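Participant: Provided below are the primary sequence and the corresponding predicted coordinates.
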Amino acid sequence: MLVLAIDTSTPAVTAGVVHFDRESESGAPRALATRVTVDARAHAEVLTPQILECLAESGHTPADLDAVVVGVGPGPFTGLRVGMATGAAFGDALSIPVHGVCSLDAIAADVAGDRNLLVVTDARRREVYWARYSGGRRVEGPEVVKPSELDAAPSEVIAGSASHVDMFDLPVEPAETPSPVGLVSVAALALRVGVEPEPLVPLYLRRPDAVELADRRK
């Protein structure tokens, strides 16, 4: 099957077309085309063009897509909703399922091995989004805290935002943002079984920066 993968939970605007063999339990997702633009202010401008470029490079059209997988965060409000709205729009227009996955899980999926892993991404306000993994499964998080409040132990390695991983005394894995293959890997079971996707629910973990004037007075 052909899967469109999208993530805008970090400053990286990521899109990809991924081939996934749903009939094979051992078959790994394979990226046919990928586009990544690192610009926290360009999500709305570059995402759809990137998707169309990926489709053209892979020799496909939107009508060839069988499913969409989109990262639902955690991430900042403005950027995150661009990716989720775009994924939902493609799914609605093509009448195909749209699966939401935790973006931190997608980063973890790109880190080989069963070591205890910590994943952190930029939450702004001098904070990080984080989750902890053991044996390839998430065991804590996602949550948002200041880096000084997050213990490195018992994790053995760390992955995620390049400007934040060095704040922790752990070996760094080179997986900074969710990849198309990582996103599809997290949704692999749901895609293989063909379950009805749950409604897309963004993981903001806190209120958006922009609020109504009436809310500011409370």
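Facilitator: Right, received. Where do you want to start?
Participant: only C-alpha atoms for contact and neighbour calcs from this point on.
Facilitator: Will do.
Participant: in this structure, which spans are helices?
Facilitator: 43-58, 77-94, 103-109, 162-165, 180-186, 188-193, 213-216 (DSSP state H).
Participant: Redo those as JSON lines? Include mean neighbour count.
Facilitator: Formatted as JSON lines, these follow (neighbours: other CA atoms under 10 Å):
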{"stretch": "helix 43-58", "mean neighbour count": "18"}
{"stretch": "helix 77-94", "mean neighbour count": "19"}
{"stretch": "helix 103-109", "mean neighbour count": "27"}
{"stretch": "helix 162-165", "mean neighbour count": "17"}
{"stretch": "helix 180-186", "mean neighbour count": "28"}
{"stretch": "helix 188-193", "mean neighbour count": "16"}
{"stretch": "helix 213-216", "mean neighbour count": "8"}
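Participant: so what's the residue nearest the centre of the chain up against?
Facilitator: Central residue check for the chain by CA atoms, centre = their mean: the C-alpha nearest the mean position is that of Ser103, 2.9 Å away. If you count contacts by CA atoms under 8 Å, 6 or more residues apart in numbering, Ser103 has them with 7, 9, 71-74, 178, 183.
Participant: mind checking which of the helices of the chain is nearest Val144?
Facilitator: When those are compared by CA to CA, helix 103-109 sits nearest Val144, at 12.1 Å.
Participant: residue boundaries of the strands in the chain?
Facilitator: With DSSP state E as the criterion, the chain has strands at 2-7, 12-19, 30-38, 67-71, 98-101, 117-124, 127-134, 137-145, 157-160.
Participant: and the comparison structure, right after this:
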Amino acid sequence: MLVLAFDTATAAITVALYEWTPGEGAVPRGVAEAVDRRRHTELLTPSIAGVMAEAGAAPADLSAVAVGVGPGPYTGLRVGLVTARSMGDALSIPVHGACTLDIIAWATGRTEPFAVVTDARRKEVYWARYHSCRARATGPAVGAPSDVLDGAPAGLPVVGEGATLFPDVFGEGAHEPLLPTATALAELTVARLAGMKVPELLPPEPLYLRRPDAREPGPRKKVTRA
């Protein structure tokens, strides 16, 4: 099974190609990482092409596509989802989604409770709390940074870029990883498809927790003459 994974729900444009075979598990075939908050559209397709070329693989070799579904800013998130669905349709292969917070959580490898926090702008964060990297306890949610620790055990470790933006709430020592990686997404997807008890996969639809910042213009106001 050859799985192409990518996530554009944060500032990271991250792509990975993993091969899974029974008995050998998941083996990376190619990885591309970039961080740019404004160039998701420009960077994603070349990154996918580069990873495929690095592995000597063709699109027809793919067995599945995995994509991060957010939560995240509307524009960047949409780039990844549209690309994933388009590839799935063109190649007639399944497309699996995963919560971006779960992807970050999986990469920690933690076995004790912690929280994942990403930037939601508007002085808010996207967040979820976890029993371990394999099991989400609550969320995902969006709200004030203080919501993350409300009712949580004292000293709960906090992972993710969002924690670095509010040191007055989370302290100075936010734990890595700060951003999602496609390697973690690919590993999580393969683990779930192999029947392991890990966070569930989702349809390739955006996980919006609030309305997008961009809105369609309303009707023009009528002008009345005096």
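Facilitator: Ah, there it is. Computed from a predicted structure; not experimentally measured.
Participant: just to revisit the earlier point, show me which pair in the contacts of Ser103 of the first structure is furthest apart.
Facilitator: Farthest apart among the contacts of Ser103 of the first structure by CA to CA are Pro74 and Leu183. That separation is 13.7 Å.
Participant: sorry, back to before: select, out of the strands of the first structure, the one closest to Ala85 of the first structure.
Facilitator: strand 67-71 (9.5 Å).
Participant: what span of the second structure lines up against the closest one?
Facilitator: Mapping strand 67-71 of the first structure onto the second structure (TM-score structural alignment) gives residues 64-68.
Participant: what's the mean deviation for that stretch versus the first structure?
Facilitator: Superposing on the first structure and averaging over aligned pairs (mean CA distance after the TM-score superposition for the first structure), stretch 64-68 of the second structure comes out at 0.4 Å.
Participant: related to what we said a few turns ago, trace the residue nearest to the centre of the first structure over to the second structure, please.
Facilitator: In the second structure, Ser103 of the first structure lands on Thr100 (TM-score structural alignment).
Participant: Could I get the strands of the first structure in JSON lines, plus columns for distance to Asp166 of the first structure?
Facilitator: As requested, those are exported to JSON lines (distance: least, CA to CA, whole Å):
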{"stretch": "strand 2-7", "distance to Asp166 of the first structure": "23"}
{"stretch": "strand 12-19", "distance to Asp166 of the first structure": "19"}
{"stretch": "strand 30-38", "distance to Asp166 of the first structure": "19"}
{"stretch": "strand 67-71", "distance to Asp166 of the first structure": "24"}
{"stretch": "strand 98-101", "distance to Asp166 of the first structure": "26"}
{"stretch": "strand 117-124", "distance to Asp166 of the first structure": "11"}
{"stretch": "strand 127-134", "distance to Asp166 of the first structure": "13"}
{"stretch": "strand 137-145", "distance to Asp166 of the first structure": "16"}
{"stretch": "strand 157-160", "distance to Asp166 of the first structure": "9"}
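Participant: can you list those in JSON lines and add distance to Pro49 of the first structure and mean neighbour count?
Facilitator: Compiled in JSON lines, the strands of the first structure are given as follows (distance: least, CA to CA, whole Å; neighbours: other CA atoms under 10 Å):
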{"stretch": "strand 2-7", "distance to Pro49 of the first structure": "12", "mean neighbour count": "29"}
{"stretch": "strand 12-19", "distance to Pro49 of the first structure": "10", "mean neighbour count": "27"}
{"stretch": "strand 30-38", "distance to Pro49 of the first structure": "10", "mean neighbour count": "19"}
{"stretch": "strand 67-71", "distance to Pro49 of the first structure": "16", "mean neighbour count": "28"}
{"stretch": "strand 98-101", "distance to Pro49 of the first structure": "19", "mean neighbour count": "26"}
{"stretch": "strand 117-124", "distance to Pro49 of the first structure": "25", "mean neighbour count": "25"}
{"stretch": "strand 127-134", "distance to Pro49 of the first structure": "28", "mean neighbour count": "22"}
{"stretch": "strand 137-145", "distance to Pro49 of the first structure": "30", "mean neighbour count": "16"}
{"stretch": "strand 157-160", "distance to Pro49 of the first structure": "26", "mean neighbour count": "25"}
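Participant: The ones you listed: which one's closest to Arg217 of the first structure?
Facilitator: With CA to CA as the measure, strand 117-124 is the member of those nearest Arg217 of the first structure (23.4 Å).
Participant: how about the closest one, aligned to which bit of the second structure?
Facilitator: Under TM-score structural alignment, the match for strand 117-124 of the first structure in the second structure covers residues 114-121.
Participant: what do you get for stretch 42-49 of the first structure?
Facilitator: Aligning stretch 42-49 of the first structure against the second structure (TM-score structural alignment) gives residues 39-46.
Participant: ok now that stretch, how far from the chain's centre?
Facilitator: When distances are taken as CA atoms, centre = their mean, to the nearest Å, stretch 39-46 of the second structure is centred 16 Å away from the chain's centroid.
Participant: What of stretch 15-35 of the second structure?
Facilitator: Taking mean C-alpha positions (CA atoms, centre = their mean), stretch 15-35 of the second structure and its chain are 16 Å apart.
Participant: Likewise for stretch 74-94 of the first structure?
Facilitator: Taking CA atoms, centre = their mean, the mean C-alpha location of stretch 74-94 of the first structure is offset from the chain mean by 11 Å.
Participant: got the contact list for that stretch?
Facilitator: 6-11, 40-41, 43-44, 47-48, 62-63, 65, 67-73, 96-98, 102-104, 123-124, 129, 142, 200, 202-205, 208-209.
Participant: can you do 7 Å?
Facilitator: With contact meaning CA atoms under 7 Å, 6 or more residues apart in numbering, stretch 74-94 of the first structure is reached by 6-10, 43-44, 63, 68, 70, 72-73, 97-98, 103, 123, 129, 203-205, 208.
Participant: Understood, closing this out.
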